[in-house]
Each structure stands twice: as structure tokens, then as C-alpha cells.
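Visitor: structure for the following, please:
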Amino acid sequence: MPPRTSVPPLRRLPLIVTTDSALLDELLRLAAAAGTEVEVAADPAAARPRWSPAPLVLVGTDQAQACLRARLPRRPRVVLVGHTGTGDPGWDLAELIGAEHMAMLPAAEPWLVDRLAEGPGRQQPDGTGRIVAVVGGRGGAGASVLAAGLAVTAARARLRTLLVDADPLGGGLDLVLGWEQLEGLRWPALTRTDGRLDVPALVRALPSRGDLVMLSWDRGDLLHLPAEAMAATLDAGRRGRDFVVVDLPRQLDDAAVIALQSADQVFVVVPAELRATAAAARVVAGVAPHCTRLAAIVRGPAPGRLKAREVARALDLPLAGTLRPEPGLVRGLERGEAPTADGRGPLAELCQRIVTDLVSLPASGAA
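Guide: Got it, this is the predicted structure:
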């Protein structure tokens, strides 16, 4: 696979979940009338990878019980769809699967066409934030520093940015930014969240400086991060922020899978070493099934003169960029200086290019 240095924006399509052929034919006809393409999943297992990223999900009444048993994460813009006269599933079931509306055909056809017409390329102002996830190919690869650098770069470009620390064993992104003394909510206060978060309230409650807010861990007991809390947080981020960066653990849990499924782009950071590449191959095998855009970032130095393109080729991934050694960055981190804060150096250059590619930001935006 040839390397590339920029990643095109991910195209998101409405998702239909049904095995009812008559219902599917009707919904495909309505999508055509709305001028939009759709994706189709026969059951919750097929729907899961596309459930969170889809701008709209239409669940057929034939699959409502199956979706409930599958415990798919709660998300906005889910509609339960069926035919009048084939049995009313009831609002109780709709609420259990997180549906905001019930649409019974044929009466609801005009309403559904309007909803489908709000899809790709015509999204409403809410729900337009870009989500980027970063994972290390091995321990100490530098994924957390890249995640923090991306967030700082986006905030310097006046993008409203949310940085999410999803790695409970990573030591805390607040330390990477030098924010450990800032007051605000940490993950333990949000672990019981299972619904929609109020974006302004969340932003006010989190540690912040300027356009950057962060959700990280405290120094208390190690806690399990529920998938529902991650889904609600990313939903709030996409609705209310311009740019969201998630730092992921290498051992994936349900919350990390939700983040991967929600991300517009995922980067694996790999040192240019043979053993690191072998370790990253295992990480990629676990990550790849859950995301649609995955690319490698290779970090030097290369003690054995292993080239970045060779590392990316070994992982069967496009090469999104490289990072040269940056001793000043390491010294700055030890002093509590946030990475890329001055906008100079290899990391800052890479982060600026990534942010520009993903949000079509003019290159001068970070001046």
C-alpha cells in the first residue's frame, strides 16, 4: 500500500438496521428521494461498527428486541421504524433502545425524507466536530504526547477542542499538559453517565485553558470506564466542540471500542524499531476491525536504520507522518510545558498538518 501524508475526511452515511425486505425497500426508496446514500446492516452485530459514527440510525421494528439484547451504546438520532398495522412496538421498547422517535410508514414518509436529507454533506450545525483517536503501538511510543500536541495545536488555531484521556493506566494527560493543579471534573465523576450530556455544562465543569478542555483521570483508585460514559462524552464533543482528541489504551476495553467506532481518523504511533513494529502489529490487529481510517505515524530515531515506509508497509497501513527526535520537547514535558505550545518543532509541524487535513483549516490558522 503506497504511503500518504494526508487523510481525506471520512464520509458518514445513515445506517438502516433491518431484515424486513419490504421495510428495507421502502427506506431505500425514501433515501433516494432524499438524495442520500445509506448503509444497511441485517442485525446488531453487523451494525455495531457503524452504530456510533452514523449521523442517523433507522432501526426496523423487527430488530428492536435484538438491538436491546445486544446492548448497543446509547446515542442520539435513533429512529424506530415500522409499518402501520404490523404491530405497534410501543414507546417503552423505543426508549429502551434509545430511540428519540418512532416513525410508522406510510404516514411518516415525508418526515423520514427530511431526516435523511440532513445526512452527509448537509449536516446540521450540531454534530460536526471531528474526532481523532491515538494509540501507541507499544508502551512509551509517544501516543499521549501526540494526542496532547494535536489538542494544543487545534486550540491554538482557535478550534474549540476537547482532549479525552481514555487510558486509565497512562499516568494522566493532565501531567502531559502540566494541568495537574487545575480544578475540574475527572472521569470518576462521570462514570455513571448513560445518556446525553449538556455540552455547556460539561465544558464549564472540566479543567480548561482558553479553547482547550480536558477530561482525564484523578489519582484515586483505578476505575472501570463504562462504554455508556464514553459514548455520551463523545456525543457531547461532536455536538459542542470543533475538534476532539482521544488517547486510547493498547488493551482495548468497551469504552475504547466506542471511541474507535466514533473516530474520523485513528493513528497508531510506532517507534522505528523491529520489536516495536512487531508489537504494533498486534495492536493494529485489535484496532483495525473497529475503525474505518487507520494510519501509522513512525517516530525516530531508527537504531537499525529501519525506514518509516518499511514500518508502515509491515503493518499494512498508510504512512500519515514521521517524527524526528526532539530533545527539547522531552525537557519541556519534565518542566510541565505542554507539547506544541510554541508551535515549533517536528511534532508541532506534524500536528498542524493533521489538524489542517481533518478540518480543512487554512495553514495560517495556527499563527
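Visitor: could you use CA atoms for every contact and neighbour count after this?
Guide: Noted.
Visitor: residue nearest the middle of this structure, spatially speaking?
Guide: Geometric centre of the chain, nearest residue: residue 263, 2.6 Å, by CA atoms, centre = their mean.
Visitor: you'd agree that one is up against residue 294?
Guide: No: using CA atoms under 8 Å as the test, residue 263 is too far from residue 294 to be in contact (9.8 Å).
Visitor: picking up where we left off before, what is the burial count for the residue nearest to the residue nearest to the centre of the chain when sequence neighbours are not counted?
Guide: Excluding the flanking residues, the one nearest residue 263 by CA to CA, 6 or more residues apart in numbering is residue 131, at 4.8 Å. Per other CA atoms under 10 Å, the neighbour tally for residue 131 reads 26.
Visitor: report the contact partners of residue 131.
Guide: 238, 243-246, 262-265 (CA atoms under 8 Å, 6 or more residues apart in numbering).
Visitor: can you confirm it is in a helix?
Guide: No: per DSSP: H, G, I helix; E, B strand; the rest coil, residue 131 lies outside any helix segment and is strand.
Visitor: what distance do you get for it to residue 182?
Guide: According to CA to CA, to the nearest Å, residue 131 and residue 182 sit 24 Å apart.
Visitor: before we compare anything, build this one as well:
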Amino acid sequence: MRDAVAVTQSPRPPRDAVPDHLAGRAVAVDVADPDLDADVRAVLAALALDPVTREVDTADVVVTDRDHADPRPGVARVVRVGGEDAAGDDDEVIRLPSGTADLVGALLAPVTTGGGVLVAVVGAVGGCGVSTLAAAIAVRAADFGRTLLVEADPRGTGIDLVLGAESEPGLRIEDVRAELGGPDPDALWGAVPEVGTGCRVLARSRDRDETPVARSASDGALGAVSAHRAAGGLVVCDVGGFAVGDPVLARADLVVVVTRADFQGVVAAGRITCELPGATLVIRTHRGDPLEAADVADAAGLVRWHVLPEVRSVRRLAGTGDLGGALEAGARGSRWRLRRLGALADALLGEVLSGDR
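Guide: Below is the predicted model of the structure:
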């Protein structure tokens, strides 16, 4: 076993010497390697921070050496550590013991615990209306405060089309520089197109020539999501298809999985819910579906599920960019099935805004 890092030789500061923003901070240690675990705990001891168990859901920071850290609800930050000789060149991993100063900096940095909420909508199969549902949730969420609809799908073709904002001037995903730590939330809010009172959209440009980026911190969508949420805003993300380790899904307060009432939909939804057991299922139904919605939910193993019938008027409104206005107007003059889409959006928001999750 290698020698302990030099920080272990530092005297433990008295409690009243701990910076105000560190007082009461909960740091969970989830490190499998014993040498790394000793290094991390030495740093915590030098900072007068007592580590808590990984099972504590309300930890402010989790320090881990696992490749796919899975932050639990309430965890504000994940700090990844690794050994000097470990394979890989991930810049987000702090190498110990040489990176002790970086670990100290990560632990000392203020933790944003604003009241922001992130709702992510993901499709189990293609063509099940993920963008339409995400747009509906965002429009209805505007009643609760600043709501930003973000197209997190790297292969998206412009969710602003659904809301008729494709010609509106303003920022697109490609304009956001995530590598600078995320945009200023107020500047971001003022620069993106408005699609309704209290609701704005950050979509992908349809004029881009570059290959779609992977879902990682290098993508401007994640920086925008983090910035708006940290400022206390409500974010709704169109995630598109499912990918293991998706950073948006890992951070979401509510994940909505949309699927169809057929065998392909059941299998795909089951695979996703194995990775995301706390998700809520929305089953898009059509006349003549081979399966009942209840059977789909049962096979997927989810307790929370909703049914949304296919409605031609909704598809038409989304295609013409009039969906946002119809939903914002509420029930007045709307067909009952369009009202059902609004009611579903309200029900999903109720799950995450009621504080019961």
C-alpha cells in the first residue's frame, strides 16, 4: 500500500475554523479502492469534514471512483477520483495523490442547492411523441416559474418547430459554450427564443454541418440545463432515445419514459426501467394495439403510469407549430383530447412538484 498523502500530516482544524459554507456539508465517500479511500478520507479529515455513508440521499457531495456514478435524488455534485496509474484520460477524474489540491478545491467549492427542477422525457421506441409531450410539459410548467425547454437529444432536428419558434431569433444549442462552466443563467434566459409566457426554448440548429456530439459535458445542452436549474428554474428536456449513463437522465428529478402498446414498446420500456426504476411510464395508444396499457405497465415493472391516446388534432397542431398556443389557452375552445394532453402534463408536473418523490 502506498504512503498516505501529505495532507494527512496537517493538523485537524477546529470546527469554528471551518468556512461558513462548509459548516454542515454532507460528503459521502463511495470509493472501492482502499488506497484512494484512505487518500480521500485524509483530505476530509484535514478539512474537518466527517464523511457520511453512501446511503444518505441528502449528501451535498459524493466522492467516488466508479466509472458510472449514479447520483441519487438530492445529491448536488459528484466528484470522481482515480489512481495515478489508472487507465483512461478523463479530465473530469482527479488523480490522487498528485491531485490532492484539486480534490480540496472541489470540496471547498460552494454547492448550489437551488430549488430548480429537471424533468427529462425519453422515448423507448421511435415515433412515440417524445418532443410533443416534452413541449406540452414545458408550456404547462410555465405557471410555476421560468421554464426552459431544452433539446438534449444530440440528433434532434429542432424542438422549436413544435412550438412555432423556429424562425425566432436567439441562441441555439450550438451557441452555448459548456466548457466554460455553463452559461450565466440570466443571460441565457434573455437570449433564447420565447414560446409563451414564462416559457422559452433552447433547440438545436437545423443548419449545423457538424456530426452530432455525444451526450457529455462537452455538449452545450448539459451546461444550459445545469445553469438554469441551479438558478432555481424549471427545466424540461427532450432526451430523444435512451442511452446508458446519459448525464441528463442521471440528474433528472423526474424521468418520463414514453412507449407504445406493442411488443417492441414493452421490451424497450422494460430495458430502460431496469436502469431507471423510479421513472414514470406514458403509454401511447392507438386503435387496434395488440396489448392493453395495463399489461405494458406491468411488464415494465412500473407503478406510476399514464395512458395518452393518439390524437390527430395534437399531431396537426404540433406540425403547424400551434401546439404551445393551444395548450397555453387551456380548455377554452379545445377538443377534449387536446385537454387530455394538458391534463397529463399537469399530472406529471404534480409528481415532481408536490415533493412526494
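Visitor: related to what we said a few turns ago, counterpart of the residue nearest to the centre of structure 1 over in structure 2?
Guide: Counting by TM-score structural alignment, residue 263 of structure 1 lines up with residue 252 in structure 2.
Visitor: residue 330 of structure 1 now?
Guide: Using TM-score structural alignment, the equivalent of residue 330 of structure 1 in structure 2 is residue 315.
Visitor: swap in residue 54 of structure 1?
Guide: Here residue 54 of structure 1 is matched to residue 75 in structure 2, going by TM-score structural alignment.
Visitor: and if you look at residue 246 of structure 1?
Guide: Aligned counterpart of residue 246 of structure 1 in structure 2: residue 237 (TM-score structural alignment).
Visitor: its match against residue 151, yeah?
Guide: Yes: the pair residue 237 of structure 2 and residue 151 qualifies as a contact (CA under 8 Å) at a distance of 5.8 Å.
Visitor: quick one: the helices in the stretch 51-200 of structure 2?
Guide: In the stretch 51-200 of structure 2, the helices defined using DSSP state H, counting those that start in this stretch lie at 100-108, 130-141, 185-191.
Visitor: point out the most buried one among these.
Guide: Mean neighbour count (mean count of other CA atoms under 10 Å) peaks for helix 130-141 among the helices of the stretch 51-200 of structure 2, with a mean of 26.
Visitor: so it matches what in structure 1?
Guide: Across structure 1, the stretch matching helix 130-141 of structure 2 (TM-score structural alignment) is residues 143-154.
Visitor: neighbouring contacts of that stretch?
Guide: 133-136, 160-163, 170, 173, 176-177, 212, 243-247, 268-269, 338-341, 343, 347-348, 351-352, 354-355, 366.
Visitor: so which of these sit within strands?
Guide: If you go by DSSP state E, the contacts of stretch 143-154 of structure 1 have 133-136, 161-163, 212, 243-247, 268-269 in strands.
Visitor: any idea which of those residues is closest to residue 19 of structure 1?
Guide: Closest to residue 19 of structure 1 out of these is residue 133 (32.6 Å), distances taken as CA to CA.
Visitor: so who does the closest one touch?
Guide: 147, 245-248, 259-260, 263, 265-267.
Visitor: now these in CSV, with distance to residue 101 of structure 1?
Guide: CSV is the format used below for the contacts of residue 133 of structure 1 (distance: CA to CA, whole Å):
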residue, distance to residue 101 of structure 1
147, 36
245, 30
246, 30
247, 33
248, 33
259, 25
260, 27
263, 25
265, 30
266, 32
267, 35
